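Asks: Give me a 3D structure for the following:
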Amino acid sequence: MNESVSRPTAADAAELLARVRARRPRVHCLMNSVVQKFTADGITAVGAIPSMTSSLDEIADFVARADVLTVNLGTLDAERRHVIRIAVDMANAGGKPWILDPVHCDYSPGRLAFARDLIALGPTVVRGNRAEMALIGEVRASLAIETGPVDHLSDGSVQVTVENGHVWMAGVTGTGCLSGGVIAAFLAVEGNALKAAAAALATTGVAAELAAPEARGPGSFGIAFLDTLASLSADDLLKHARIRHATA
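Replies: Sure thing, here's the model as predicted:
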């Protein structure tokens, strides 16, 4: 494995943020309906272009136009399952990266089974919290991300932790979904999933840390977080990103 490619750094985060802003990739999101606007705002803040439709009649066309797909199981019903399968098939047929966020797969056996069916289709990234990823188990063909106060990433050979973030992120519904959208935007401009995901998580984490002093609580924090994400500089990432490495 090429060490210089597979071990992401703060400099990579700065470079990839600049690349996203220059290229403006299209990110199609099959997102939890509760957090669509916040997620779209975050994707826009880093410089990418979000789309959110889950229409059965339109999904194939939207995924065909997108550079990357992110699939979130937060609000799930029979039609959404059908739409997700079409979207994933389109992404795979087009050789496009896609992310699976198996939200609440630890709440429902049916949801867990569906998540495992999707994982068998080869997502580029699978990201979830500790309980979700414990149930999912080993993810052989994908980058696995366990989110939390410290994010843990593993591609099977290299383990990376991203230590940036702020406690108020847990108090704003959708910050995790937003970070998934930002990971997708970075994947659209960087073929190495570990580098892209670590850079994206450092970007959102640093933005949260810099936004917190401007806020009075979770409500104002959500606005400050988006503002900071939009104005985040390369120097901010070089100074504050905390990305650590260990061989798996």
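Asks: all contacts plus neighbour counts: C-alpha atoms, from now on.
Replies: Noted.
Asks: Show me the contact partners of stretch 132-143.
Replies: For stretch 132-143, contacts defined as CA atoms under 8 Å, 6 or more residues apart in numbering pick out 102-106, 112, 116, 119, 122-127, 146, 153-156, 193-194.
Asks: Could you also give me the structure for this second sequence? I'd like to compare it with the first:
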Amino acid sequence: MTPNTALDALRTQTPLVHCITNYVAMNIAANVTLAAGASPAMIHAVEEVADFTPLCGALTINIGTLSASWVDGMRKAAEAANAASVPWVLDPVAHFATPYRARVARELLSLRPAIVRGNASEIMALAGAGGAGKGADSGDAVADAQASAVALAGDLGCVVVVTGAHDFATDGTLHAIVTGGAAIMPKVTALGCALTALTGAYAAVAAPLDAAVAALTCFAQAGEGAARQARGPGSFAVGFLDHLHAMQPGDLDEARVSWQ
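Replies: The predicted structure is shown next:
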């Protein structure tokens, strides 16, 4: 499925996306998902996630702001997603920062997400290759993480996405590089977390690798458009949502995607 075909499916189906994300990202993740054409829900209570997840087209789990009760909810949501054949996306934010985060990330990985999305440092560390990350920020280039992503995808049987100045997505055999975006994007808090939510939206209507590439293409193109008009991070954030909302099937420049 091409990015434009995936966007058409997203707008036609308007999937419900269950987003368990962090406090910092909730608002922008919900707004990005809505602007792109899906319907977000931000439910994390352990008492209801197992009942709610099967009602959704996809689940996303972001470990940015952890607590014990939220981890229980994440675990139950992932288990419910697997039982109901609902695809889910893991964003292992700064999993290398503390032993607790590392344990949680490994436990969630063992529940077999369809897609793992992270920056270069997060993906390298997840594959056991070290990395120079600092908190949620990457200290490594996407190119340096490509081998780790391929190995991780092969080991886990999932799609792995590395985001940065350009983006890389792989299922362990087929690889895609997506170019575009804007240098100002890292200046907007939790925009990467919002990409995870959008990836989940596309995963509800497309196969995992196609979904990842469609989300990356959509994000890159909206970032370029918003940056041309922005005066700074604040106006960029508003413009970014506007560009996502204005996109129509056929608008995406698929030439920015190269397959290997």
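Asks: Need the TM-score from the superposition.
Replies: The TM-score (TM-score structural alignment, normalised by the length of the first structure) is 0.91; 234 aligned residues with a CA RMSD of 1.3 Å.
Asks: thinking again about what came up before, now restrict the contacts of stretch 132-143 of the first structure to buried residues only.
Replies: Buried subset of the contacts of stretch 132-143 of the first structure (neighbour count, 16 or more other CA atoms under 10 Å): 102-106, 112, 116, 119, 122-127, 146, 153-155, 193-194.
Asks: on that earlier part again, just the contacts of stretch 132-143 of the first structure: which are in helices?
Replies: Residues of the contacts of stretch 132-143 of the first structure located in helices (DSSP state H): Leu112, Arg116, Ile119, Ala193, Leu194.
Asks: aligned partner of the second one in the second structure?
Replies: When the second structure is aligned by TM-score structural alignment, the residue opposite Arg116 of the first structure is Arg106.
Asks: Redo the ones in helices among the contacts of stretch 132-143 of the first structure as JSON lines? Include distance to Ala234 of the first structure.
Replies: Shown next, in JSON lines, are those (distance: CA to CA, whole Å):
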{"residue": "Leu112", "distance to Ala234 of the first structure": "39"}
{"residue": "Arg116", "distance to Ala234 of the first structure": "38"}
{"residue": "Ile119", "distance to Ala234 of the first structure": "34"}
{"residue": "Ala193", "distance to Ala234 of the first structure": "20"}
{"residue": "Leu194", "distance to Ala234 of the first structure": "19"}
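Asks: which residues sit in contact with Leu90 of the second structure?
Replies: With contact set as CA under 8 Å, 6+ apart, Leu90 of the second structure has these partners: Thr60, Ile61, Asn62, Leu108, Leu109, Pro113, Ile115, Val116, Arg117, Thr196.
Asks: An error on my part: the question was meant for Gly172 of the second structure.
Replies: Gly172 of the second structure sits next to Ala149, Val150, Ala151, Leu152, Ala153, Gly154, Gly157, Cys158, Val159 when contact means CA under 8 Å, 6+ apart.
Asks: can you check Arg130 of the first structure too?
Replies: The contact partners of Arg130 of the first structure, by CA under 8 Å, 6+ apart, come to Glu146, Thr147, Gly148.
Asks: Quick check: the aligned residue for it in the second structure?
Replies: Superposed on the second structure with TM-score structural alignment, Arg130 of the first structure falls opposite Ala120.
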